[in-house]
Structure formats: structure tokens, C-alpha cells
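Trainee: Structure here, sequence nowhere to be found:
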């Protein structure tokens, strides 16, 4: 399998697999994964690892809504959004491993499986927003809106990455993230501009996720301005108030929710480390 460029190799027309359980050992098979000249391999690996961890943990949180969403249509939608993110995670973790093989735990698994299932919480680099447990549907829609709006703006920049593999992943991810953002925005507006109770719960959801927003930007004012413009439109349409800036202390530290999440997510792989599926 060979293609002229990585984007072509990642299009659906070429039957590239995107999620676990496909029997496809290497998600980057057919791509030239050589780190381009002038690109810092370690920094590229870190970027892909962080983005992959964000997608992996957020995917797990979304899958928790299976059999619990308000309507059957939303069961399907949230499952598909979770699978989109799982596909992004698989590609990004595989790219991180190709760029810096020293990141991969020494287990008998594919690179992306090893990174997903055999690292401890301290070795994950995801933002804290995706770790948060519990909350009602309004909270989950608030989180998805914030996460997808931020990630979409970030991926729109990454299409210009000098690494053609990362650029291709971002190009395809933009289509998915646009849907994720729009799906969440419709629910935020629907609940915010609905009944008195739905408005109250939607505002509470926004208030709960807002302390974790600043960590997403790390001082990038341009990216933050793009994010704020989109969020302001949704807030206005939903008759909601954007909370004052209030960040959770100790940026970069994980919450108490990550270890239980990983214990659940990694349990089968760690119980049967030599298994294949």
C-alpha cells in the first residue's frame, strides 16, 4: 500500500482503519513516518502524545454515555464521536511512538496499545478537563463544546505542520471535530434556551467546566481569542452567561479522577498482557 502523500493515505476512500478492533496492526502502515529534516523528533513525539492522550481520555468519558443518553439518536451520536476521538488517539499515539520509540513501554503490544494501556497516570499528559468524572448530560455537553472548539482551532493550525503525518491527521480530524463542536453547541443552546430547569442545569454545566479552560491555551492569546469568539456566539444563543475567569490551581497536575478511569480502561489489557484481539 503506497500513496503520494499522508493525507491521501488517511482518506476514507483508501480504507484506512481508524479505531481499535480492526485487526490492522499498524495504523500508519503505508505512510512514510520518517521525521522530516529540521523537525525536532522529541518535540513532535510530545505534541502527538499530548494530543493523543486528550483524545483517548475524552473518548472514554463519552463512551460512558452508552445506554444512558437522553435519546437513542444521542446514543449513536456520542458513540460515534467517541470512536472518532479513539481513532485520532490511535493515529497520534502511533505517530508519537514512531518519532520517539523510547516513549513506548516494553510490552508485547502494538505501540499505540502499549501507550494507551501500559502507562500509569503520572505518564499521561492530557488536560484535566477530559478527566472529570460524573456530571449530568448538560455538564457533558458543556465539556464537549469547550473541548471540541479548542481542539478544532488547534487542528486548523496543525494542517500546516512540517510533519506530513501530523498534518494529515489534523486535516481529517477537522471534519470530525467540526461535527463534534456543532453537535455540542446545538445541545447547549437547546438546554440553555429551554425550560427554567434545563437553563439552570446548562449554566451549572458551563460553570463546572470553566475553571479548566485556561489550561488549554498555555498563554496562546490568538488561539484563545478564536475560542472565545465561538463560545460567545453559543452563549448568546443559549441565553447563558460566561463565568468569570477562574482557573484550578497547579496547572499540569492530574485530578483525582484519572487513576480510577485508567484502572477501568486498562484492566483487561493488564490482566492479559499477551492477548491479541
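Mentor: In hand now; what should we look at? Computed from a prediction, not measured in an experiment: that's the story for all the values here.

Trainee: okay, CA-based contacts and neighbour counts for the rest of this
Mentor: Noted.

Trainee: check contacts around residue 240.
Mentor: Residue 240 makes contact with 192, 193, 199, 203, according to CA atoms under 8 Å, 6 or more residues apart in numbering.

Trainee: where along the stretch 101-250 of the chain do the helices fall?
Mentor: Under the criterion DSSP state H, counting those that start in this stretch, the stretch 101-250 of the chain contains helices at 111-117, 137-158, 164-192, 196-209, 221-237.

Trainee: and of these, who's closest to residue 58?
Mentor: Nearest to residue 58, of all these, is helix 137-158, at 8.6 Å by CA to CA.

Trainee: thinking again about what came up before, in ChimeraX, how would I select just the buried ones from the contacts of residue 240?
Mentor: Typed into ChimeraX, the line below selects the buried ones among the contacts of residue 240, using 16 or more other CA atoms under 10 Å:
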select :192,193,199,203
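
Trainee: second one coming, line it up with the first:
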């Protein structure tokens, strides 16, 4: 199958769900959740480009950001087809306001130090990989096709972030302190990854994606194993789960991300290289 250099599918396979009017609202929302989380986290990680503490990490993080933004193009491209209102991936990325974004709150949190950045990436990667593996068996051929491509990169992301958590957690007293502090800071945001609502229930019932709660046991097993090797204590249940990103209730941080990310398109509408 022919593919663009960016990873977008040029000759997509037939998929009856793309033109299913009854399912379209939920399917579109779910696809935006997939694409927006990848886009916002990709932008966050890209902020380290030229600023990481070591050249190897600088390059690796830039590549991770590019991978995630490549995933965004596929998910939001399909979302535009499902919506069928003439919006492509670029329009969905650059011409929506914060309240219309459906990313996980975890993805928009500030980078902090490298401990926060690496821990955030690991917590996201563990769930992202598990989800994409399930999606390769989706009854939606288009979703399965995107997942099959993205999961290869997600596998590397998880391997790399797991390794860094172990190296920093089981490193110096200072690196361990920072990693434990990062884990505690981010922990209230992880439950959002496993909370299902009507959108999730609709796509799960159709066989397109798993119920988010079905991923939690696998995620916990991965996280517990890596944290144990890293000599880090896994927190107990969060007293209050921070949720709302997937329905458009965001932290103040997303507005600043979009102001930077969308500036060129907003300043010069329709501009092309």
C-alpha cells in the first residue's frame, strides 16, 4: 500500500465505520482523543529540542515527538473523514480552540525537570502501547491499520522510557528523589486514562476499541514491574483523580501550548510553504 513520507495512508482500505452516520459523533470524538493526546504530548516533548541535558537525549526526544505527531496526522486525518465537514488533520490541529481539544490532562502538563518529563512519558507509554496492541485487532480496518504502524514506534517509546526510569530511579540519591517526586506529582492524572464514558462505550460496543478500564490491569503490571526495578515506591490510589481533558475541560497549560503551536496558522490563515 502506498504511503506518504509523513506516514499518512494514501490509498486507505474500505471501512464501513467511516460512513456510519449513527456512530460518527462518538467515533469522531474517540479519534480526536487519540490524535489530540499524541499531538499535545508530542509538542510538549519537542520543547526539549536543543535544551536536553545530553545530545543523545536531545535527539531521542525529538524523534519521539516526531513519532507522536506522525500518529496525530493519521488519527486526525481519519477523524476528518468521519466528520465529513471538510476539515483535514491540519484544520483539526490548528483551527480548534482549547475547549474543543480532547487530550488527556497528563499530556499537557509542563515538562518540569527531566524526572517529570521521563516519568510522564513512561506512564503514558505503558498505556499507549497496551492500547495500540489491542487496536491492531480492531474491527475497523482503518483503525487497525493505523495502530499496526503506530505500535512499532510506541514499543520503542516504552522500552526507552522504562529504561530511563530504572536508570534514574536506581541512580544517585538525587535522581531517585526527583523521580519519586515526579511520580507523586503525576499520579493524580493517571486515572483519566482508564475512565470510560458514553464515547468509549459506543466505540467499544462497535468493536472498534477496548473499554479503557480493560487496559488498567496490564498497565499496572508494567508500571509496578518497572518501578520495582527502579527502586521507586508505587503510590496508592489517588485521593482525587484529575479528569476532564477528554471532554474539553483542561488545565491552564493547554492554552499556552496552543498559542504557540497555532500561531502561524492563526496569523496567516491558509499559509503554505
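Mentor: Thanks, I have it. Predicted model only: the values in this text are computed from it and were never measured.

Trainee: Reformat the helices of the stretch 101-250 of structure 1 as JSON lines; add distance to residue 247 of structure 1.
Mentor: Listed next are the helices of the stretch 101-250 of structure 1 as JSON lines, based on distance: least, CA to CA, whole Å:
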{"stretch": "helix 111-117", "distance to residue 247 of structure 1": "28"}
{"stretch": "helix 137-158", "distance to residue 247 of structure 1": "15"}
{"stretch": "helix 164-192", "distance to residue 247 of structure 1": "22"}
{"stretch": "helix 196-209", "distance to residue 247 of structure 1": "10"}
{"stretch": "helix 221-237", "distance to residue 247 of structure 1": "14"}
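
Trainee: Quick check: which of these is nearest to residue 45 of structure 1?
Mentor: helix 164-192 (10.1 Å).

Trainee: Can you state the residues of structure 2 onto which that closest one aligns?
Mentor: Under TM-score structural alignment, helix 164-192 of structure 1 corresponds to residues 141-169 of structure 2.

Trainee: what about the matching stretch, how far off from structure 1?
Mentor: Here the mean offset of stretch 141-169 of structure 2 against structure 1 after fitting is 0.7 Å, by mean CA distance after the TM-score superposition for structure 1.

Trainee: between the contacts of residue 240 of structure 1, which is closest to residue 118 of structure 1?
Mentor: Nearest to residue 118 of structure 1 among the contacts of residue 240 of structure 1, counting by CA to CA, is residue 203 at 37.5 Å.

Trainee: Report the separation between the residue lying closest to that closest one once chain neighbours are set aside and residue 141 of structure 1.
Mentor: Using CA to CA, 6 or more residues apart in numbering and skipping the chain neighbours, the partner closest in space to residue 203 of structure 1 is residue 240 (6.3 Å). Residue 240 of structure 1 sits at a distance of 14 Å from residue 141 of structure 1 (criterion: CA to CA, to the nearest Å).

Trainee: Same question for residue 89 of structure 1.
Mentor: Taking CA to CA as the measure, residue 89 of structure 1 falls 21 Å from residue 141 of structure 1.

Trainee: Looking at these two, which is more packed in?
Mentor: Legend: neighbour count by other CA atoms under 10 Å for residue 89 of structure 1 and residue 141, higher for residue 89 (28 against 24).

Trainee: Secondary structure element for the equivalent of that one over in structure 2, which one?
Mentor: Aligned by TM-score structural alignment, residue 89 of structure 1 pairs with residue 72 of structure 2. Applying DSSP states H and E as the criterion places residue 72 of structure 2 in helix 55-83.

Trainee: Give me the mean deviation of that helix from structure 1.
Mentor: Helix 55-83 of structure 2 sits 0.6 Å off on average (mean CA distance after the TM-score superposition for structure 1).

Trainee: measure the residue nearest to residue 203 of structure 1 to residue 182 of structure 1 for me?
Mentor: For residue 240 of structure 1, the distance to residue 182 of structure 1 - CA to CA - is 17 Å.

Trainee: before we move on, what about residue 226 of structure 1?
Mentor: Look at residue 226 of structure 1 and residue 182 of structure 1: by CA to CA, they are 15 Å apart.

Trainee: Not including adjacent chain positions, what is the nearest residue to residue 230 of structure 2?
Mentor: Using CA to CA, 6+ apart and skipping the chain neighbours, the partner closest in space to residue 230 of structure 2 is residue 166 (4.0 Å).

Trainee: for the one you found, what are its contacts?
Mentor: Residue 166 of structure 2 is in contact with 226, 227, 229, 230, 231, counting by CA under 8 Å, 6+ apart.

Trainee: Which position in structure 1 pairs with the third one?
Mentor: Matched across to structure 1, residue 229 of structure 2 falls on residue 237, judged by TM-score structural alignment.

Trainee: what's the closest non-adjacent residue to its match?
Mentor: Residue 237 of structure 1 sits nearest to residue 189 (CA to CA, 6+ apart), 5.9 Å away.

Trainee: Spatially, what comes nearest to residue 217 of structure 1 if we skip its sequence neighbours?
Mentor: Per CA to CA, 6+ apart, closest to residue 217 of structure 1 is residue 224, 6.3 Å.
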